[in-house]
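Visitor: sequence first, then the predicted structure:
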Amino acid sequence: MMRIGISKDIHRLVKGRPLILGGVKIDHDLGLLGHSDADVVLHAVSEAIYGALALGDLGTHFSDKDPSNKNLNSEVIVKHAVKQMSELNYEVSNLDVQIVCESPKLAPYILKMRENIAKLIFTKIENISIKATTNEGLGPVGQNEAIEAVACVLLKEKN
């Protein structure tokens, strides 16, 4: 059986925080505001996996009201989602991620993000697609006030 999940995450850009996307530190003067490290890519990936498995949303598993999740490395969240996936006898067939931001330009970081996510979800890099685009100046993302990520994952039963 195949299962599909989709998720979107958005966080506000602020001074004084690191910018981490796909588990990779990005050289930029602004970072994302959030209870955890605010990695919108890993949040969207994790929640897409939860969704594909009908296990709720990110907040169901990692509440922003829980002080133990303060500044949490989002790789912990992905590992939890992958553990749930494995326990239900599924694995990633492919993952497609779109990152929407006006700046910085992400092309130099895409390969590293793909490599990192492939390791985290135990799949080949060929199964991971990450694209970056802008919002053409529209809305909070277009005004460089936020970064957004959308993830779509296809899961398959393990052999």
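Guide: Now that the structure is in, tell me what you want to look at.

Visitor: from here on, just use CA atoms for contacts and neighbour counts.
Guide: OK.

Visitor: show me where this structure has strands.
Guide: 2-14, 19-21, 24-26, 31-32, 90-100, 128-133, 146-157 (DSSP state E).

Visitor: second structure for comparison follows:
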Amino acid sequence: MSIRIGQGFDVHAFTDGDHIMLGGVRITHDRGFAAHSDGDVLIHSICDALLGACALGDIGLHFPPDDPQWKDCCSAIFLQHCYSLVKQNGFIIGNIDSTIIAEQPKIKPHTQNIRQSLAEILDIDVDNISVKATTTEKLGFTGRGEGMAAQAICLLTSKA
């Protein structure tokens, strides 16, 4: 059996808006993400983890931010595509562990919905997905409320 590990990271600044997308879940917030797509930092970091584990580059290679077809695109489409590439390369997801880094909005009330959403997008068991959140104790750009970051790590195993 072959095992691969991948890690991903993404960040987006806040801008005017009334919600953000995290893990495919719409969360009411007094700001939105400044992004070409819907700016879902969690999904973007998971995409990079999956792609990295298969040595297939990063999300920007597959979905260039200057390509108009991806303008305001739902990031679930990116994640489904990245997982299809994982499967084409003979792997399945063992697990995904992720951390959202932000002062606001509070993530804990949404973690179960986010886990369920990601499980549905990927068609895997929700028990294989971990979503955590932390702050930076008001330090740095996330601490000042200027944006949000997310990191993810995945374990892939060969199908055979």
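Guide: Here it is on my side, so go on. For clarity, every value in this text was computed on a predicted model and none was experimentally measured.

Visitor: quick one on the thing from earlier: would JSON lines of the strands of the first structure with distance to Leu42 of the first structure be doable?
Guide: Output for the strands of the first structure, formatted as JSON lines (distance: least, Cα to Cα, whole Å):
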{"stretch": "strand 2-14", "distance to Leu42 of the first structure": "9"}
{"stretch": "strand 19-21", "distance to Leu42 of the first structure": "7"}
{"stretch": "strand 24-26", "distance to Leu42 of the first structure": "10"}
{"stretch": "strand 31-32", "distance to Leu42 of the first structure": "13"}
{"stretch": "strand 90-100", "distance to Leu42 of the first structure": "10"}
{"stretch": "strand 128-133", "distance to Leu42 of the first structure": "12"}
{"stretch": "strand 146-157", "distance to Leu42 of the first structure": "9"}
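
Visitor: which one of the ones you listed lies closest to Asn116 of the first structure?
Guide: strand 24-26 (7.8 Å; Cα to Cα).

Visitor: contacting residues around that closest one?
Guide: The contact list for strand 24-26 of the first structure (Cα atoms under 8 Å, 6 or more residues apart in numbering) reads 18-20, 109, 112-113, 116.

Visitor: select only the buried ones of these in PyMOL?
Guide: In PyMOL, this line selects whichever of those come out buried by 16 or more other Cα atoms under 10 Å:
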select buried, resi 18+19+20+113+116
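
Visitor: the contacts of strand 24-26 of the first structure in helices, which ones?
Guide: Using DSSP state H, the subset of the contacts of strand 24-26 of the first structure located in helices is 112-113, 116.

Visitor: burial count for the spatially closest residue to Leu19 of the first structure that is not a sequence neighbour?
Guide: Among residues not flanking Leu19 of the first structure along the chain, Gly31 sits closest, at 4.0 Å (Cα to Cα, 6 or more residues apart in numbering). Close neighbours of Gly31 of the first structure, defined as other Cα atoms under 10 Å, add up to 25.
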